[in-house]
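> next comes the sequence, and after it the predicted model I'd like to discuss.
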Amino acid sequence: MEWWQTLLAVTGGVLLLWAVALALLWRARPGELTVREALRLLPDLVRLVRRLARDRTLPRGVRVRLWLLLAYLLSPVDLVPDVVPVLGYADDVVVVALALRAVVRAAGSAALTRAWPGGPAGLAVVQRLAGLPASSGPDVGSRRS
């Protein structure tokens, strides 16, 4: 396979993952999630994982899990191949949810809230994925990158 075909396949896969994740998260959205916030959700999730992985206040094991999550998401090897319609990308959403739950158990929900780069409605969706009750506060989403 030529380099441009690989680049095209990766780009197409990322766009398809984004669309599938958006559709799945839209079904589970809180009522106040706007279309604009929903479109920002995947990039905000990537920034969240990156911020948490770089946060030296978190235990080393938590940061290692987050780097492994990023590696898994970028890897062409998946539990369910991405060529399988819907299920191929749904497994990535499940892996992200499980990793977030493990991170929140080890690091606390305050670390998640502190590192969240998006708006409060997006944070509510991520908290739901992490198995937390949704909360809102004046500092939620105040850090942007």
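Sure thing, it's come through.
> please make it C-alpha for all contacts and neighbour counts, starting now.
Will do.
> what is the helix or strand encompassing Arg128 packed up against?
Here Arg128, judged by DSSP states H and E, is contained in helix 120-129. For helix 120-129, the elements it packs on are helix 35-54, helix 87-107, judged by 3 or more CA pairs under 8 Å, 6 or more residues apart in numbering; DSSP states H and E.
> now the helix or strand just after the shortest one: buried residues?
Pointing back at helix 35-54 there. Counting by DSSP H and E, the next helix or strand C-terminal to helix 35-54 is helix 60-74. Using 16 or more other CA atoms under 10 Å as the test for burial, helix 60-74 gives 62-63, 65-67, 69-70, 72-73.
> can you redo those residues as JSON lines with distance to Arg101?
Supplementary listing: these in JSON lines, determined by distance: CA to CA, whole Å:
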{"residue": "Val62", "distance to Arg101": "11"}
{"residue": "Arg63", "distance to Arg101": "14"}
{"residue": "Arg65", "distance to Arg101": "11"}
{"residue": "Leu66", "distance to Arg101": "11"}
{"residue": "Trp67", "distance to Arg101": "15"}
{"residue": "Leu69", "distance to Arg101": "12"}
{"residue": "Leu70", "distance to Arg101": "15"}
{"residue": "Tyr72", "distance to Arg101": "16"}
{"residue": "Leu73", "distance to Arg101": "17"}
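> try this one next to it:
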Amino acid sequence: MPGWLTALVIAAGVIIASWLVLVVLARRLPPGLARDLAAFLPDCVTAARRLRRDPRVPRRAKIAVAFAAVWVLSPIDLIPEFLPVIGPLDDIIVVALMLRYAARSVPRDVLLEAWPGNPDLLKRLLGR
């Protein structure tokens, strides 16, 4: 195997292992703001999936949710992901802004129904 391919496999393994460690540590956090923030992006993914399939959600809200999903999945970031703590910050901000934009056109009960996490965090995010 060429040296660059070996290095790529090792780097991918290290990244996946670090993600697994972070997931395990995040699940062990005590209830509170830190745990809510650790669960924010996974909760957003679940809510986006649910909102995308809901017929009560307007098309412009679905487009905003799709934009947020593409942003998170994009390999191009304003802040590199490998930086601890601040790496996913740009993803969180874009998802929060798009979710807030989409929430203005989605009925509140539909949005709360789609949100799997702490409803207080979503209410704080929406500002209503």
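Here it is on my side, so go on. Just so we're clear, the structure is a prediction, and the values are computed from it rather than from any experiment.
> report the TM-score for the pair.
Here the superposed chains carry a TM-score of 0.68, computed using TM-score structural alignment, normalised by the length of structure 2; 119 aligned residues with a CA RMSD of 3.5 Å.
> quick one, the helix holding Arg128 of structure 1 and helix 87-107 angle?
Between the direction of helix 120-129 of structure 1 and that of helix 87-107, the angle (axes from the mean of the first three to the mean of the last three CA atoms, to 10 degrees) works out to 90 degrees.
> longest helix anywhere in structure 2?
Residue-count comparison of every helix in structure 2, with assignments taken from DSSP state H, identifies helix 3-27 as the longest.
> which of the residues in it are buried?
Applying a neighbour-count criterion of 16+ other CA under 10 Å, one finds Ala26 buried in helix 3-27 of structure 2.
> how close does the closest residue to Leu66 of structure 1 other than its chain neighbours get to Val104 of structure 1?
The spatial neighbour of Leu66 of structure 1 that comes closest, neighbours along the chain excluded (CA to CA, 6 or more residues apart in numbering), is Ala53 at 5.5 Å. Distance, Ala53 of structure 1 to Val104 of structure 1, using CA to CA, to the nearest Å: 13 Å.
> between the two, who's got more neighbours?
Counting neighbours by other CA atoms under 10 Å for Ala53 of structure 1 and for Val104 shows that Ala53 has the greater number, 22 against 19.
> now the more buried one: how far from Gly61 of structure 1?
When CA to CA is applied, the distance between Ala53 of structure 1 and Gly61 of structure 1 equals 10 Å.
> do the same with Thr11 of structure 1
In this structure, Thr11 of structure 1 and Gly61 of structure 1 are separated by 31 Å, where distance is defined by CA to CA.
> please apply the same query to Trp4 of structure 1.
Where Gly61 of structure 1 is concerned, Trp4 of structure 1 sits at a distance of 37 Å (CA to CA).
> who touches the residue most central in space within structure 1 in this structure?
In structure 1, the centroid-proximal residue (CA atoms, centre = their mean) is Leu45; its distance is 3.6 Å. Leu45 of structure 1 makes contact with Trp116 under the criterion CA atoms under 8 Å, 6 or more residues apart in numbering.
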